[in-house]
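Participant: Generate coordinates for the sequence data below:
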Amino acid sequence: MLKNIPFVDLKLQHQPLKAELENSIQEVLERGDFILGQAVEKLESSFPTVCGVKNGVGVGCGTDAIALGLQACGIGAGDEVILPANTFVATLIGVLQAGATPVLVDCNVETALIDLEAAQKAVTSKTKVILPVHLYGQMVSPSELKDFAEANNLIIFEDAAQAHLAEREGYCAGSIGTAAAFSFYPSKNLGSFGDGGMVVTRDSEIAKKIRTLRNYGAPRKYVHEIPGTNSRLDSIQAAILNVKLPYLKDWNSDRNQAAQKYDILLSPMKEKGIIPIKNLSGTGHIYHLYVIRVTDKSPINRDTLKEKLGMAGISTGIHYPIPCHLQPAYQNLGYKQGDFPNSESLSQEILSLPIYPVITEEQIHQVAETISQIIM
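Facilitator: Got it, this is the predicted structure:
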């Protein structure tokens, strides 16, 4: 008998950790250090360490991690930041909140990652930052990023919101450039029970400035040296993340193995237009999302496939259906339909299939077989 398959199953993933999670929350309650407490300090030490850098600063969400991180790097009004058009809008919002000018560029249609050749054409005398998005759990090539940044004298600021412990070319996400932003949204590979984020950086002075910015611009209580905001990672969320962090590597491995099974099962469907987003990172891809393209060779389009999978009890997602440059709120940036053809075509093709650490081989087979039945 076929069973419904959720897009993600956090309840099942958390079940074995129930006692640990409850104890960690109870410890915070007993200490009463709800804001910037002991649990936050622990996470700010342990998470950057596993990323391969020295400093971490917990903030309210991944968007704030981008905005405050860029500000701490000295980026603001008049500075241009290059980023991909096919990312979640939070990347764009973070740049705008920092006061900088976002410059969007297209992506590689096979990997969905930023096209650095397109980025090169977008560099001007005002460009200060290249902001790669490690999309779906796969890193942009560190060597290519470093060469690009060095050739153009740019800061590398990574959006690693979907790439917790992703690896490529011997680098871990967050360790390539000056700083990186992470999100701990519940569905992330390392997720809290609410919003949360962190900036990791090898630069102690940048970390110090972010700590000030996140706390009303005050390096110490009631002394506000710079304009700041209130964006602090809650102690309870940090406590939850501290419990989950030791399991992250194995969870990522489980996701990668699930993706490999999908690859094998979907391979015969390539002639029918079903093509997974290309993995150039091997086991370093941590598959926050497993995304396929439903190309024009398919007998049905992406939306029809999504609808039919839903009717069969299989939940899917689209990440993301509207590129940043076509979002209604950001038409003032001056972009138009046709500016980024790869991003636009992908937005009509991509479909995210169920993937999570506890997904079973039976469930993966059910998803693949259902797709096969629909398109054949």
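Participant: alpha carbons only for contacts and neighbour counts from here, please
Facilitator: Will do.
Participant: number of nearby residues for Asp159?
Facilitator: 29 (other C-alpha atoms under 10 Å).
Participant: which ones are touching the closest residue to it other than its chain neighbours?
Facilitator: Leaving aside its chain neighbours, Asp159 sits nearest to Val133 (4.7 Å; criterion: C-alpha to C-alpha, 6 or more residues apart in numbering). By C-alpha atoms under 8 Å, 6 or more residues apart in numbering, Val133 lies in contact with Leu83, Pro84, Thr87, Leu113, Ile114, Met139, Val140, Glu158, Asp159, Ala160.
Participant: what about the fourth one, distance to Val294?
Facilitator: When you say that, I think you mean Leu113. 18 Å (C-alpha to C-alpha, to the nearest Å).
Participant: Please apply the same query to the second one.
Facilitator: Pro84 sits 21 Å away from Val294 when distances are taken as C-alpha to C-alpha.
Participant: And for Thr101?
Facilitator: Applying C-alpha to C-alpha to Thr101 and Val294 gives a distance of 34 Å.
Participant: next one: Ala161
Facilitator: Applying C-alpha to C-alpha to Ala161 and Val294 gives a distance of 25 Å.
Participant: who has more neighbours, those two?
Facilitator: Counting neighbours by other C-alpha under 10 Å for Ala161 and for Val294 shows that Ala161 has the greater number, 33 against 24.
Participant: Helix or strand for that one, just tell me which one.
Facilitator: Counting by DSSP states H and E, no helix or strand carries Ala161.
Participant: Now show me the structure for the sequence below, then we'll compare the two:
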Amino acid sequence: MEVKFFTPTREYAEKKDEFDKAIQSVLNSGNFIMGRQVTDFEDAIKEYTGAKYAVSVASGTDALVITSDILGFKNGREVITSPFTFLASTSCIAKGCAKPVFVDIDEDTFNIDAEKIEEKINANTVGILPIHLFSQMSNMDKIMDLASRNHLRVLEDAAEAFGMKWKGKNSALYRHSGTIGDMGIFSFFPTKTLGGYGDGGMIVTNDARLAEMAKMFRVHGASKKYHYDYLGYNSRLDTIQAAVLSVKLKYIDEAIEKRAKVSDWYKERLNDCDYIKIPDIKGEQKPVYYVFNILAQNRDELAAYLKQNNIGTSIYYPIPLHLQKCFDYLGHKKGDFPVAEKVSKEILALPIYPEITEDEVDFVCTAIKNFYKK
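Facilitator: Purely as a prediction, here's the structure:
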């Protein structure tokens, strides 16, 4: 048996007629940039997430760069974030010549350790950039409290967090990821819970002024054609991608439920394996299993064994950002963020997507147990 880490072809086969019709409608219209489907998709995102405003852009990375610029993450100011994430979560800070200030992670969740943020706040701090990783959101109660008391901006990197919701201690309602801070972003990269057939991203906010700026920034900073209020960017969601994503959004709750079921299969089958640890969900929230990670003893050898048995895996992330060459100028060294460094040597992502079968999960789990019996 072969179990791919991810495959989009099963979903396409299931809903081929809908996808083909959606794509053909764009081709027939000839409106490939900022077509009607883009506006319709933005409206659907607002309705699903509860955000007052949604502004689509070309990628999750662009969404981070644009929002960082708008929120003033630049010109030597400091922004607190995690070293255990994808490059874009921090490069968006550095590109504006702001300084990324790292805080170590919680080993049980892989998210920023909110209890360690306050000690990094100083007069030069302008914001906090929490990343909601893999299956759950960061501790937004603590983060928003710190931001409020210290007059800081909060940019939620919810690139991996579509569908996740946070209730917290002082709320009667769950709030969707990305809608709690000043601004939030989503990525629609194909592997994401809501993924397109190419790149795509979204900015969400409840602030009318920030939303208006985002709309201008995505079209070179123009308030209207050839009238430039800002030095902006060229970052627009393709109409074809909006059409594809609109089809997938109709089924997103079903997809999230299937991911939860797959995660339960893994937990049931791996619960008695002493050589691995499954992350905990913390806080009053609704998780979404975009990725199913384990912490594994002899991780690299296990990954190689699974590959030999035709099982796809991935490592998010093998090198924390503070040890990446591009951030040498920050002056960090090994040992500065020990939890992130430890997790990076043990973490392994297993195949998870709505179309994976129980037999395939059985195959993966049996292979893992067989490895440790050797």
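Participant: what TM-score do we get after superposing?
Facilitator: The TM-score (TM-score structural alignment, normalised by the length of structure 2) is 0.95; 367 aligned residues with a C-alpha RMSD of 1.4 Å.
Participant: Just name the closest of the contacts of Val133 of structure 1 to Thr283 of structure 1, please.
Facilitator: Nearest to Thr283 of structure 1, judged by C-alpha to C-alpha, of the contacts of Val133 of structure 1 is Met139 at 11.6 Å.
Participant: if I line the two up, what does that closest one land on in structure 2?
Facilitator: Using TM-score structural alignment as the criterion, Met139 of structure 1 maps onto Met137 of structure 2.
Participant: residues near Lys244 of structure 1, how many?
Facilitator: Applying other C-alpha under 10 Å, we find 19 other residues in the vicinity of Lys244 of structure 1.
Participant: a helix runs through it, doesn't it?
Facilitator: Yes. The assignment for Lys244 of structure 1 (DSSP: H, G, I helix; E, B strand; the rest coil) places it in a helix.
Participant: Let me know the secondary structure of the spatially closest residue to it that is not a sequence neighbour.
Facilitator: Nearest in space to Lys244 of structure 1, with sequence neighbours left out and distances taken as C-alpha to C-alpha, 6+ apart, is Leu190 at 7.0 Å. Assigned state for Leu190 of structure 1: coil (three-state reduction, three-state DSSP).
Participant: who touches Leu190 of structure 1 in this structure?
Facilitator: Applying C-alpha under 8 Å, 6+ apart to Leu190 of structure 1 gives the contacts His164, Phe184, Leu241, Lys244, Leu245, Leu248.
Participant: ok so, going back, look up how far Ile375 of structure 1 lies from the residue nearest to Asp159 of structure 1.
Facilitator: 32 Å.
Participant: Can you show me the helices along the stretch 251-376 of structure 1?
Facilitator: In the stretch 251-376 of structure 1, the helices defined using DSSP state H, counting those that start in this stretch lie at 302-311, 341-349, 361-375.
Participant: For the aligned residue in structure 2 for Leu43 of structure 1, what is the enclosing helix or strand?
Facilitator: Counting by TM-score structural alignment, Leu43 of structure 1 corresponds to Phe41 in structure 2. In the assignment (DSSP H and E), Phe41 of structure 2 maps to helix 36-49.
Participant: The next helix or strand after that helix maps to which residues in structure 1?
Facilitator: As assigned by DSSP H and E, the chain's next helix or strand after helix 36-49 of structure 2 is strand 53-57. Per TM-score structural alignment, the counterpart of strand 53-57 of structure 2 in structure 1 is residues 55-59.
Participant: likewise stretch 362-369 of structure 2?
Facilitator: Under TM-score structural alignment, the match for stretch 362-369 of structure 2 in structure 1 covers residues 365-372.
Participant: same thing with stretch 198-216 of structure 2?
Facilitator: Mapped onto structure 1 using TM-score structural alignment, stretch 198-216 of structure 2 covers residues 194-212.
Participant: list the buried ones in that stretch?
Facilitator: 195-202, 206-207, 209-212 (16 or more other C-alpha atoms under 10 Å).
Participant: Spatially, which residue comes closest to Leu146 of structure 2, not counting chain neighbours?
Facilitator: Closest residue to Leu146 of structure 2 apart from its sequence neighbours, by C-alpha to C-alpha, 6+ apart: Glu118 at 7.0 Å.
Participant: repeat for Ile347 of structure 2
Facilitator: Nearest residue to Ile347 of structure 2, sequence neighbours excluded (C-alpha to C-alpha, 6+ apart): Leu295, at 4.5 Å.
Participant: For the one you found, what is the corresponding residue in structure 1?
Facilitator: Residue correspondence to structure 1 (TM-score structural alignment): Leu295 of structure 2 is matched to Arg293.
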